[in-house]
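A.B. asks: Below is the structure, and that's it, no one-letter string:
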């Protein structure tokens, strides 16, 4: 049974950075956003974080062979049908209510469990990191059992998240010039509330959940990684954090299946606070997001007046 650390939260909250830094620790294998593997990798053959097409990545081909006897043995249509049937935010209250998981939930979760087990075997890692983020998937993995699951709930100020969702970001793994999805501030505010609340519900159902604020993690990534390693049951030596330097991290090649373009970064990665939203997100939009997300912003310790966040 693989030990899995699931990184959850709304997109643009910093999970890719947390994943990349965790992936530098000994005994850790970071897989990126496995939830997108079925379409972006198996169907579209996009690039792995190592730069190779998925079909040419030795790591992922070994994982597929170990898990399924080869990726050609996976019925992707069936995976998509199961996803459409069970992995929906609206299903979370039912999933969280407890009781026996349905046959469809168990079948869908089994695809992930087999990938996690295979990745652990191929890499020799003690801990597998999946940064899929989706709250519904986290609930499905809990309901199905068979996975030693711990969840890191990554929270970022809703106004910073909203500003990030408005920006145009190219998807370098796509050969068609695609861009990442964009949301209006109002839409992202509603999603921020829903996804973060879902992870709070997961914690009340007995799953070990550690919430971190992205801004605090970035301010002291060394201390943040030590706390996360302890949460995941990983013992670190001081030298294990030598890749962290003042203001940056030195990253090796990774095998992220999908995610933010940062997954392709090799070498120096700057570690600095991104507070451009305080200057660039229009005041009316800041007020809108602050009003929609106010109760949860306060609960997470964020000031409602952006100037107090400096």
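C.D. replies: Received, thanks. Please read these numbers as outputs of a predicted model, since none were measured by experiment.
A.B. asks: contacts and neighbour counts: CA atoms only from here.
C.D. replies: Will do.
A.B. asks: what about the longest helix in this protein?
C.D. replies: The residue-count maximum for a helix in the chain (DSSP state H) belongs to helix 103-123.
A.B. asks: who's in contact with it?
C.D. replies: 1-2, 4, 29, 34, 59, 62-64, 66-68, 79, 82-83, 85-86, 125-128, 140-141, 143-144, 146-147 (C-alpha atoms under 8 Å, 6 or more residues apart in numbering).
A.B. asks: what about residue 216, how many residues close to it?
C.D. replies: 14 (other C-alpha atoms under 10 Å).
A.B. asks: And for residue 151?
C.D. replies: 25.
A.B. asks: that's a strand at residue 66, yeah?
C.D. replies: No: according to DSSP: H, G, I helix; E, B strand; the rest coil, residue 66 belongs to no strand; its state is helix.
A.B. asks: secondary structure class for the residue positioned nearest the centre of the chain?
C.D. replies: In the chain, the centroid-proximal residue (C-alpha atoms, centre = their mean) is residue 131; its distance is 2.4 Å. Put simply, residue 131 is strand when judged by three-state DSSP.
A.B. asks: now residue 307: how far from residue 45?
C.D. replies: 45 Å (C-alpha to C-alpha, to the nearest Å).
A.B. asks: before we go on, here's another structure to hold up against the first:
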């Protein structure tokens, strides 16, 4: 979804900025354009605009602040009406690193909207306290059993030249995380932050309509010509500059858009039942059937 939004006018997709500090500034992994972070012209300009140079960023300080304020266990306090002065100072300092990146990316790209596809719900709660960020959240929901199956798969991280793999979780842990993060985004909405929820399955049923809806939500006007990159079951993608995220961020050209329900057949029955039981209340709330047999098969 981040990649498709990035094809719209006045929108710049940045990838998962939560990982920028370690994977890009420190480890110099590859940008979505294929170049090393240090060699990517776009990110060079962003770093100069935001900090004078990426070398001026105190990564140790960012990591220390992250450990202090950006944890799931801190969400109840972050979601409160007020924060203690000391904690508020740390939260705002941490958020300021992100705000500088967003503002610089907007200035360099000329975009009115930047998309950070970081999936950490605690980070969204931190950004709520940033005075210089107009935060709007797109809450993408997928069937918990599909998410659990995805997290069990072994997937190489190509930006690390195949020497590392994407994080994996057991179905039980995936179920707990699915509950926690989705509930956290619901709480964010109750605290007055604009949150637009969209189901993965809904998005792939009609990507054109979904993108129109999300563009309107973001305050971006689009025309039929702006959506010409979308075809019948595919999208034509240009080179992007995602700093981190799913390996598909390196995809360029024609990308098939199809609903993936492989979990219905591939996730063992016992694991399906476990995840379904743990996530049952929220699955129902999001309109998912508890019986996998009722899930439509992909075409």
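C.D. replies: Perfect, thanks for sending it. The structure displayed is predicted, hence computed values, not measured ones.
A.B. asks: Next, the TM-score between them, please.
C.D. replies: Overlay of the two chains. TM-score (TM-score structural alignment, normalised by the length of structure 2): 0.97; 293 aligned residues with a C-alpha RMSD of 0.8 Å.
A.B. asks: still on that earlier bit, any of the contacts of helix 103-123 of structure 1 buried? List them.
C.D. replies: Neighbour-count burial (16 or more other C-alpha atoms under 10 Å) is assigned, among these, to 2, 4, 29, 34, 59, 62-64, 66-67, 79, 82-83, 86, 125-128, 140-141, 143-144, 147.
A.B. asks: wait, what's in contact with the aligned residue in structure 1 for residue 249 of structure 2?
C.D. replies: Matched to structure 1 by TM-score structural alignment, residue 249 of structure 2 sits across from residue 263. Going by C-alpha under 8 Å, 6+ apart, residue 263 of structure 1 touches 16, 20, 32, 49, 254, 256.
A.B. asks: nearest residue to the alignment partner in structure 2 of residue 95 of structure 1 other than its sequence neighbours?
C.D. replies: The alignment partner of residue 95 of structure 1 in structure 2, by TM-score structural alignment, is residue 78. Distances taken as C-alpha to C-alpha, 6 or more residues apart in numbering place residue 125 nearest to residue 78 of structure 2, at 6.0 Å, with adjacent residues excluded.
A.B. asks: In a markdown table: the contacts of residue 263 of structure 1, plus neighbour count and secondary structure.
C.D. replies: What follows is those, written out as a markdown table (neighbours: other C-alpha atoms under 10 Å; DSSP: H, G, I helix; E, B strand; the rest coil):
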| residue | neighbour count | secondary structure |
| --- | --- | --- |
| 16 | 24 | helix |
| 20 | 27 | helix |
| 32 | 30 | coil |
| 49 | 26 | coil |
| 254 | 21 | coil |
| 256 | 29 | coil |
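A.B. asks: about what we covered before: so if I had to pick from residue 307 and residue 45 of structure 1, which one is more boxed in?
C.D. replies: residue 45 (18 against 8).
A.B. asks: Let me know the secondary structure of that one.
C.D. replies: coil.
A.B. asks: In structure 2, what stretch matches stretch 180-192 of structure 1?
C.D. replies: Using TM-score structural alignment, stretch 180-192 of structure 1 pairs with 166-178 in structure 2.
A.B. asks: Quick check: the match of residue 249 of structure 2 is in a helix.
C.D. replies: Yes: judged by three-state DSSP, residue 263 of structure 1 forms part of a helix.
A.B. asks: now it: how far from residue 15 of structure 1?
C.D. replies: With C-alpha to C-alpha as the criterion, residue 263 of structure 1 and residue 15 of structure 1 are 11 Å apart.
A.B. asks: Likewise for residue 309 of structure 1?
C.D. replies: 21 Å.
A.B. asks: residue boundaries of the strands in structure 1?
C.D. replies: Secondary structure of structure 1, counting by DSSP state E: strands at 3-8, 28-30, 127-133, 148-155, 209-213, 244-245, 248-251, 267-270.
A.B. asks: Kindly name the residues of structure 2 that line up with the first one.
C.D. replies: Aligned by TM-score structural alignment, strand 3-8 of structure 1 falls on no residue of structure 2.
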